[in-house]
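**Q** Sequence below, structure please.
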Amino acid sequence: MRASPLLLVVSFLPLAAHAGETRCWFEGGVLVVPAEVMGLAGDYVLDTGAPHTLMAETQAQGAGFAEVALRGDIRLAGLALRDRPVQVVKLDSRLRPLPTPVAGVIGADVLVGRVLDVSFAPCRVALHEPGQAPPFAHAVTLPLVWREGRPVTAAAVADGRRAWAGDFVPATGSDTPVRLRDDLADAPGAVRHEALYPYGATRPRLRALSFAGDLFEDPASGLTAKAELDAAGEIGAPVLARYRLRFDFVRGELLLAHEKGPPDRSGGP
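**A** Next comes the predicted model:
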């Protein structure tokens, strides 16, 4: 049965890699990287749309951490990021769809003032300090600005009757192609409305998403709570995986180039 439409209302250690670069995995529709947080090495979701770095409560307890607010070092893609805040939270619902255990989420707070390169085919992540990023051949440049600890850029959506443009969070840790803030959209007739939210089972179809000059027709979608997002919505990893990406948080730019081949397990639109 076709899903209800969404209507607008308005591995522990990486394989051999260059310094500043690591392999990654595109699992369960999200980007996963090997990293070390507070001395705990493991696989972490790398989420440009998450304002904070998180450690799963079960992993923190197993490592002997009793506090919920920690500070310590984070090692990612060959860089050591010193004295970073880490929050301990329950992540069961978020991590359940992943086929292997994940220790937490690397958030946008460790990316501020740096340059992040992401390629999905093959999957590689590189993190550069200011002035150290190599040239990046790209086709499209979009402005990036920070809002409530998240980067946002422009996109547009349509439900077949109306189209609307706004600021969206490009989120490599979101497993849904596009999500809209719940005061801007709804899915009439949805049996369990709460299942429309992140990590829920219901994925209604939106008529179209326009992003970086490309049109994505009939993408799977969902809602996100207004209280949790000061933007129109999120563009998730299944859409972002169509590109090679440079998040240049120094210049405030998102650079995109089309991938030469399809990513593995994309969970695409």
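
**Q** C-alpha from now on. contacts and neighbour counts both.
**A** Fine.

**Q** which one's the longest helix in this structure?
**A** Counting by DSSP state H, the longest helix found in the chain is helix 57-62.

**Q** Any buried residues in the very next helix or strand once past that one, and which?
**A** Next along the chain after helix 57-62, taking DSSP states H and E as the criterion, comes strand 69-76. Using 16 or more other Cα atoms under 10 Å as the test for burial, strand 69-76 gives 70, 73, 74, 75, 76.

**Q** got it, and stretch 84-102?
**A** 84, 85, 86, 87, 88, 89, 91, 94, 95, 102.

**Q** The nearest residue to residue 69 once chain neighbours are set aside: what secondary structure?
**A** Counting by Cα to Cα, 6 or more residues apart in numbering, residue 87 is the residue found nearest to residue 69 once chain neighbours are left out, at 4.9 Å. At residue 87 the chain is in strand, as set by DSSP: H, G, I helix; E, B strand; the rest coil.

**Q** so which of the buried residues of stretch 84-102 comes closest to residue 171?
**A** Proximity of the buried residues of stretch 84-102 to residue 171 (Cα to Cα) peaks at residue 94, which lies at 14.0 Å.

**Q** thinking again about what came up before, buried ones in the longest helix of the chain?
**A** Buried-residue list, helix 57-62, by 16+ other Cα under 10 Å: 57, 58, 59, 60.

**Q** who touches that helix?
**A** 66, 88, 89, 90, 91, 103 (Cα atoms under 8 Å, 6 or more residues apart in numbering).

**Q** run this one through as well so I can compare:
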Amino acid sequence: MRPAASLLILCLLAASGGPALAGETACWFENGAVVVPAAIGGMAGDYVLDLSAPRTLLHETAAQRAGYAETALTLPVLLAGQRTAPGPVTVQDLDYRNVGFFTPILGVIGADILGRYVVTLDFAPCRLDLELLGSAGRPRGRGLGVTVVGGVATVQAAASDGVGGVAGAFALDTASNGGVRARGPADAPRQKPAGTLPALSLDGVLRRDLPAVVAGELPDGVVGALGVQVLAGYRLRLDPAAGRLWLTPVAGHEKGPDVSAGP
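**A** As a prediction, the model looks like this:
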């Protein structure tokens, strides 16, 4: 359930035109996705946070209710105390992204917005921090190398179906209820796993028998996406300017019966 206080504060900030400072906001898990209070233009409400989405999307129902008839808009985004300059927002029918959510989802905050910041995401409790690029210190350790492919940040991983395998660039999907997501129908919901992936190797850790979602577009050159059932075992810190992703294991989540040290 979304925190009403956070949404109220967000609405007040949107109306007052507050300064764009680095900030943070509570988020929450719903239906296997990270959901945040945000506003596109004057449309404040619940938005899915999706690092694997190249573009920020607005539900056509919300756009029409606000008086917009176009499918391509130029609007500011307010998220975690940060207000962006007006930029491209794509209007789409997002009914398929609303499947299974308790409250209506107004849109998707994508990598075109999130890539402007150093993003830190904690999953338990859920919290999103945004820092201006170049202003943040770096955690200890080397982190994983990040390559932007088709507008989204990716890291190297490898997957196997037990017969063959594939390795390459995997996006970070904070909006799919599974361990991994493969390319599938653009309008299919991401909340119902369609099968099981026998093995996934990420940063020297081998995971077995992960629920797999087959839904949604991925940019050319992106092999697949890592879902929340993998990502929630870590604190994520993504610094696009540095080209690094730091994954800090959360106690009690990094090891389990189907997780082992990789080769």
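
**Q** quick one: TM-score?
**A** Their TM-score after superposition, calculated using TM-score structural alignment, normalised by the length of the second structure, is reported as 0.82; 241 aligned residues with a Cα RMSD of 2.8 Å.

**Q** Mind putting the buried residues of stretch 84-102 of the first structure into a markdown table with distance to residue 40 of the first structure?
**A** Listed next are these as a markdown table, based on distance: Cα to Cα, whole Å:
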| residue | distance to residue 40 of the first structure |
| --- | --- |
| 84 | 14 |
| 85 | 14 |
| 86 | 12 |
| 87 | 14 |
| 88 | 13 |
| 89 | 15 |
| 91 | 16 |
| 94 | 19 |
| 95 | 17 |
| 102 | 11 |
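
**Q** Tell me which residue of the second structure matches up with the residue nearest to residue 69 of the first structure.
**A** Using TM-score structural alignment, the equivalent of residue 87 of the first structure in the second structure is residue 90.

**Q** Quick check: that match touching residue 53?
**A** No: using Cα atoms under 8 Å, residue 90 of the second structure is not in contact with residue 53, being 11.7 Å away.

**Q** Between the buried residues of stretch 84-102 of the first structure, which sits nearest residue 112 of the first structure?
**A** residue 84 (11.8 Å).

**Q** where does the closest one land in three-state SS?
**A** What three-state DSSP gives for residue 84 of the first structure is strand.

**Q** Which residue range of the second structure does the longest helix of the first structure align onto?
**A** Under TM-score structural alignment, the match for helix 57-62 of the first structure is residues 60-65.

**Q** tell me the average deviation of that stretch from the first structure after fitting.
**A** Following the fit onto the first structure, the mean deviation recorded for stretch 60-65 of the second structure is 1.2 Å by mean Cα distance after the TM-score superposition for the first structure.

**Q** what sits against the equivalent of residue 34 of the first structure over in the second structure?
**A** Here residue 34 of the first structure is matched to residue 37 in the second structure, going by TM-score structural alignment. Shown in contact with residue 37 of the second structure (Cα under 8 Å, 6+ apart): 6, 7, 10, 25, 27, 44, 45, 46, 47, 79.

**Q** Tell me which of the residues you listed you also see in the first structure.
**A** For those, the aligned pairs still in contact in the first structure (both residues aligned by TM-score structural alignment, their matches' Cα atoms under 8 Å) are 6, 25, 27, 44, 45, 46, 47, 79.

**Q** Map residue 159 of the second structure across to the first structure for me.
**A** Using TM-score structural alignment, residue 159 of the second structure pairs with residue 157 in the first structure.

**Q** Which positions within stretch 245-252 of the second structure qualify as buried?
**A** 245, 246, 247, 248.

**Q** Now do the contacts for the alignment partner in the first structure of the third one.
**A** Meaning residue 247 of the second structure. If you follow residue 247 of the second structure across to the first structure using TM-score structural alignment, you land on residue 256. Residue 256 of the first structure makes contact with 138, 139, 140, 141, 212, 243, 244, 245, 246 under the criterion Cα under 8 Å, 6+ apart.

**Q** For the stretch 1-150 of the first structure, just list every one of the strands.
**A** 7-8, 21-23, 25-27, 30-37, 40-46, 54-56, 69-76, 79-89, 104-106, 115-120, 123-128, 140-143, 145-147, 150-158 (DSSP state E, counting those that start in this stretch).

**Q** remind me, longest helix of the second structure?
**A** helix 4-16.

**Q** related to what we said a few turns ago, go through the strands of the stretch 1-150 of the first structure and pick out the most buried.
**A** The highest mean neighbour count among the strands of the stretch 1-150 of the first structure, using mean count of other Cα atoms under 10 Å, belongs to strand 104-106: a mean of 29.

**Q** which residue is nearest the middle of the first structure?
**A** Central residue of the first structure (Cα atoms, centre = their mean): residue 172, 2.1 Å from the mean position.

**Q** related to what we said a few turns ago, right, and the strands of the stretch 1-150 of the first structure - which one's nearest residue 185 of the first structure?
**A** Using Cα to Cα, the strands of the stretch 1-150 of the first structure put strand 7-8 closest to residue 185 of the first structure, at 4.3 Å.

**Q** And the closest one, how far out from the chain middle?
**A** Distance, stretch centre to chain centre, for strand 7-8 of the first structure: 23 Å (Cα atoms, centre = their mean, to the nearest Å).

**Q** swap in stretch 211-222 of the first structure?
**A** That offset, for stretch 211-222 of the first structure, works out to 16 Å (Cα atoms, centre = their mean).

**Q** which bit of the second structure covers it?
**A** By TM-score structural alignment, stretch 211-222 of the first structure lines up with residues 202-213 in the second structure.

**Q** Stretch 119-132 of the first structure too?
**A** Using TM-score structural alignment, stretch 119-132 of the first structure pairs with 122-135 in the second structure.

**Q** Can you check the distance spanned by the matching stretch, start to finish?
**A** The straight-line separation of the ends of stretch 122-135 of the second structure (Cα to Cα, to the nearest Å) is 20 Å.

**Q** again, but for stretch 80-98 of the first structure
**A** So stretch 80-98 of the first structure: terminal residues 26 Å apart, Cα to Cα.

**Q** again, but for stretch 126-142 of the first structure
**A** 20 Å.

**Q** Any chance of the contacts of residue 37 of the second structure in TSV with distance to residue 151 of the second structure as columns?
**A** TSV is the format used below for those (distance: Cα to Cα, whole Å):
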residue	distance to residue 151 of the second structure
6	29
7	29
10	27
25	24
27	24
44	25
45	25
46	23
47	20
79	19
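
**Q** so who does the residue mapped onto residue 27 of the second structure from the first structure touch?
**A** Under the alignment (TM-score structural alignment), residue 27 of the second structure pairs with residue 24 in the first structure. Residue 24 of the first structure makes contact with 31, 32, 33, 34, 123, 124, 125, according to Cα under 8 Å, 6+ apart.
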